[in-house]
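S.K.: sharing a model that was predicted from the sequence below.
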Amino acid sequence: MSQNLETLSQALLEAATRAGADAADAIAVQGTSLSIDVREGQLEQAERSEGMDLGLRVFVGQRQANVSVSDSRPETMATMAERAVAMAREAPEDNYIGLAAPDQLATDWDIAAFELADPSAEPDPATLQADALAAETAAQAVNGVSQVQSATAGYSHTGVHIAASNGFSGGYERTSRATYCTAIAGTGDSMERDYDGDGRVFQSDLRAPADIGKSAGDRAVERLNARQPTTGSYPVLFDERISSSLIGHLLAAVNGSSVARGSSWLREKLGEQVLPAALSLVENPHRPRVSASRPFDGEGLATQKRNIVENGVLTGWTLDLVNARKLGMTSTANASRGVSSPPSPSTWNVSMTQGEKSREDLLRDMGTGLLVTSLIGSTINPNTGDYSRGAAGFWVENGELTYAVNECTIAGNLNDMLTGLIPANDARAHLSRVVPSLLVEGMTLAGN
């Protein structure tokens, strides 16, 4: 697969040169995916897709254009390049665009060390169906579960190759194997729904389907007889399942694209405290068997470990080449590239410092408040950090879970919320965002 993609990406560059481009980069992506859904013990849906997509970005002076196609015939690539060059000639000039300098490029990497692709054979549909059925059966066996909304098992294999006229050429393959289950408990207006799932690079690392199904059923039953909490100001504990969303808001605010536009609530916070002094946020794109790992970014720069936040202090932005130039900085090798658009900044694997206490310890210490296990909708002001989201979970009284909660809203300001975080020690190490349960000591709850 990889050699074919390399040949195609080089052919795109040659077509761009013949069409009159001053410079160009190309990406070739080839993938296979298989998904099996079951319902009530029977196969409900089976989907398989195979395809190839090609993307080409051309430069004519300080003008650029991007085109994509799913046809790899030489005549199609030639037409694609000609249209891209014609589009670029009509585009506005941009002094910040351009490929990386040759001395910025990644030149040596050990792709095997990243373990991005499981070498074992693609699972057959019967194997995936058996996994989905096992998850569904386990969920149905939970007392109180009225039905299983969905049980799915899937697999994907993707190859990527990027090449550019500055001399860069590199590619890799990825695999993904996943099982998910959603269960419903109760009947009529009192029905509640919850889910569980697991996705891994290697099949051998995947949790047992029966474990996933039982967990989904247990979670759905626990949410029965939910009610609204009393409106007021309370501590809120974000469960590990959804706590990474809080850090996701921070990562969005340090994205160089937002900062360059002046639309980030952290735009004036570089070098200042944004998390408690004991906490750091570390990006490591070289972790093996993790979905967001990669040896180079979408512009051919070598990825590297970096501290986004160190001991509570924001150390830098997440940058690709264009936004680094706009801000007078250096790219952090965080360019993400698809076939249909130019590169843009994105974050790879991120890990947050864990605390010394368990989630149960934090529940005990918080006294009275809300454990949030599900978030609904989002109203986040990117300029001010004002935060408001629908939430569901469990009411905590005297440090113990007392009843399920739904139909409430939690609100605050991200700057205040993040600087006062208290982390637990329950983060799952295999995720691309390793974030434990997080306690925010004061938020506004709107209930009844």
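M.R.: Structure received.
S.K.: can we go C-alpha only for contacts and neighbour counts from here?
M.R.: Fine.
S.K.: check contacts around Pro295.
M.R.: 109, 111, 114, 285-286, 302-303 (Cα atoms under 8 Å, 6 or more residues apart in numbering).
S.K.: got these as CSV, with distance to Val434, neighbour count and secondary structure columns?
M.R.: As requested, the contacts of Pro295 are exported to CSV (distance: Cα to Cα, whole Å; neighbours: other Cα atoms under 10 Å; DSSP: H, G, I helix; E, B strand; the rest coil):
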residue, distance to Val434, neighbour count, secondary structure
Trp109, 25, 13, coil
Ile111, 23, 16, helix
Phe114, 18, 19, helix
Pro285, 13, 26, coil
His286, 14, 21, coil
Ala302, 22, 20, strand
Thr303, 19, 21, coil
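S.K.: the structure to be compared is supplied as follows:
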Amino acid sequence: MALADPLSLEPLDAPLTALIDHALAAGADAADALGLYGRAASITVRGGELEDIDNSEGFDIGLRVMVGQRQACVSSSDLSSGAIQRLAERAVAMAKLAPEDPYCGLAPQDRLSPRRSGDGLDLFDPTILLPAELKTRALEAEAAALAIPGVRQAEGAQASFAWSAVRLRTSAGFDGGYAASRHGVSVSAVAERDGSMERDYDHDGTRWLSDLRTPEDVGREAGERAVARLGATSMSSAALPIIFDRRVSASLVGALIGAISGNAVARGVSFLKDDLGATLFPSNIQIIEDPLRRRGLSSRPFDGEGIETGEFEIIKNGGLSSWLMNTSAARQLGLESTGHGARGLSSPPGISTSNVALMAGDESPEALIAKAGHGLFVREMFGPSLNPTTGDYSVGVSGFLIENGVRSHPVSEVTIAGNLRDVFASLIPGSDLHYEHETNAPTVLVEGLTIAGR
């Protein structure tokens, strides 16, 4: 293990300046340029032996140009001066032939973030893990999984680390960037009993190595989860309370985020397109985004268009507070951007969130199980399907039957289905919220879903 100097954004300075200068010289009215640096390494082991090693490093640049109300986006990994000039000229030529988009353009000057770096967010850990150290960590995770009685094999254990740097520059004078890191460990375990086999997994990812769970803990959890699934059967079809484990409950929040995206609302393809200000959840439900969370997995000092970010109430006291909008969607809806622009290298800004969480309730997962009485505890989901215009939802699941208020035998090969409006309206959050992903939720109890089994 070694420490390195924090990533410098300086290597991205000259290419981004040149991209914009060449674009303006070629006839663009406005332009923005994005530069990315990435360095990543991962080691995968299986059966105590090295299975795969991945090591990558490189720079990428992207350019968006606007000629009147027409725009085009291009990208490249070639940072030579001649390639940059040709890239800019090609982008302008493409924009002149593109259809008009009355909503395209740079973010308004008065909305640009005064915060231009990641200072205070603590996103970059300078710790480097060498390949030998990554292999050791992967082997430790695998060994911990195999040590659980009933585990037959591990389907692969992986340890990884990555560095990244992002810099955004616009022809209107915005220039900001930040560096970030990520450490991870994961393992998949297979358990067997009487010829029956079940698989499960566990993983963890953090900005700083010191915050990462130990490989032994991750491996042990994967093994115990796999063994717990042995003997799984289907169950009778019924309309019962459903409890979503913390590992999968965030998918419900993700479905909400997609439905309140300004792009979906502007196109009229969201089942919530007429519900701004409406009560969707019980009055104690809060869903809050915090892009400035220290060491957050998706923290960012500004959005993909340079607009200021900050804590944002998506659901307040059960009611829908706002759409999620970038500049284009806001113009189309006659509103202002909410700082949710997400810039890609070769596409116009999309919409994304940062560190969203369904806030915790007062009851433990065990108390929710007791409250359910007879129902289904969902541990894993497969192939979710959502009709975005109606909210009809279905997904294959596995987990455990709940009987007499306690978790009972394992269940698989069942599907749950219903409408998300009913799910949202009945949701009860547990007390076990952890910020483990970009979107987070505690264990939740919901009604309004039907179980289709045998």
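M.R.: Great, that's in hand. In this text the structure is predicted, and so the values were computed from the model without any measurement.
S.K.: of the contacts of Pro295 of structure 1, closest to Ala15 of structure 1?
M.R.: Nearest to Ala15 of structure 1, judged by Cα to Cα, of these is Ala302 at 26.7 Å.
S.K.: residue in structure 2 matching the closest one?
M.R.: In structure 2, Ala302 of structure 1 lines up with Glu308, judged by TM-score structural alignment.
S.K.: and its match, what does it touch?
M.R.: Contacts for Glu308 of structure 2 (Cα under 8 Å, 6+ apart) come out as 111-115, 301-302, 339.
S.K.: follow-up on the earlier one: need the max-distance pair from the contacts of Pro295 of structure 1.
M.R.: Farthest pair in the contacts of Pro295 of structure 1 (Cα to Cα) is Phe114 and Ala302. Separation: 13.6 Å.
S.K.: quick one: what's aligned to Val290 of structure 1 in structure 2?
M.R.: Under TM-score structural alignment, Val290 of structure 1 pairs with Gly296 in structure 2.
S.K.: equivalent analysis for Ala427 of structure 1, please.
M.R.: Aligned partner of Ala427 of structure 1 by TM-score structural alignment: Leu433.
S.K.: where along structure 2 do the helices fall?
M.R.: Here structure 2 has its helices, by DSSP state H, at 13-25, 81-97, 131-146, 215-228, 246-259, 262-267, 327-333, 365-372, 420-426.
S.K.: dump those helices into a markdown table; add mean neighbour count and distance to Ile402 of structure 2 as well.
M.R.: Formatted as a markdown table, these follow (neighbours: other Cα atoms under 10 Å; distance: least, Cα to Cα, whole Å):
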| stretch | mean neighbour count | distance to Ile402 of structure 2 |
| --- | --- | --- |
| helix 13-25 | 20 | 57 |
| helix 81-97 | 19 | 58 |
| helix 131-146 | 24 | 26 |
| helix 215-228 | 24 | 14 |
| helix 246-259 | 19 | 16 |
| helix 262-267 | 21 | 37 |
| helix 327-333 | 22 | 44 |
| helix 365-372 | 19 | 7 |
| helix 420-426 | 19 | 18 |
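S.K.: mind checking which of the ones you listed is nearest Asn55 of structure 2?
M.R.: Closest among the helices of structure 2, using Cα to Cα: helix 131-146, at 9.1 Å.
S.K.: which residues of structure 2 does stretch 16-32 of structure 1 align to?
M.R.: Under TM-score structural alignment, the alignment places stretch 16-32 of structure 1 onto residues 23-39 of structure 2.
S.K.: now do that stretch: distance from first to last residue.
M.R.: One end of stretch 23-39 of structure 2 sits 29 Å from the other (Cα to Cα, to the nearest Å).
S.K.: which of the residues in it are buried?
M.R.: 23-24, 26-38 (16 or more other Cα atoms under 10 Å).
S.K.: gap between that stretch and the chain center?
M.R.: Centroid separation for stretch 23-39 of structure 2 versus its chain: 26 Å, with Cα atoms, centre = their mean, to the nearest Å.
S.K.: got it, and stretch 423-438 of structure 1?
M.R.: 14 Å.
S.K.: how about stretch 148-158 of structure 2?
M.R.: Its chain's C-alpha centre and that of stretch 148-158 of structure 2 lie 27 Å apart, by Cα atoms, centre = their mean.
S.K.: now do stretch 5-13 of structure 1
M.R.: On Cα atoms, centre = their mean, the centre of stretch 5-13 of structure 1 falls 28 Å from that of its chain.
S.K.: quick one: that stretch to structure 2 mean distance?
M.R.: Its aligned residues in structure 2 lie a mean 1.4 Å from stretch 5-13 of structure 1 after superposition (mean Cα distance after the TM-score superposition for structure 1).
S.K.: who touches that stretch?
M.R.: Residues outside stretch 5-13 of structure 1 that contact it (Cα under 8 Å, 6+ apart): 24-30, 54, 56, 72, 77-78, 81, 159-165, 169-171.
S.K.: and if you look at stretch 351-361 of structure 1?
M.R.: Outside stretch 351-361 of structure 1, the residues that touch it by Cα under 8 Å, 6+ apart are 278-284, 422-427, 432-437.
S.K.: which residues touch the equivalent of Ala277 of structure 1 over in structure 2?
M.R.: Using TM-score structural alignment, the equivalent of Ala277 of structure 1 in structure 2 is Ser283. By Cα under 8 Å, 6+ apart, Ser283 of structure 2 lies in contact with 317-319.
S.K.: mind redoing it with 7 Å?
M.R.: The contact partners of Ser283 of structure 2, by Cα atoms under 7 Å, 6 or more residues apart in numbering, come to 317-318.
S.K.: surely His157 of structure 1 touches Val201?
M.R.: No: counting by Cα atoms under 7 Å, His157 of structure 1 stays clear of Val201, with 9.8 Å between them.
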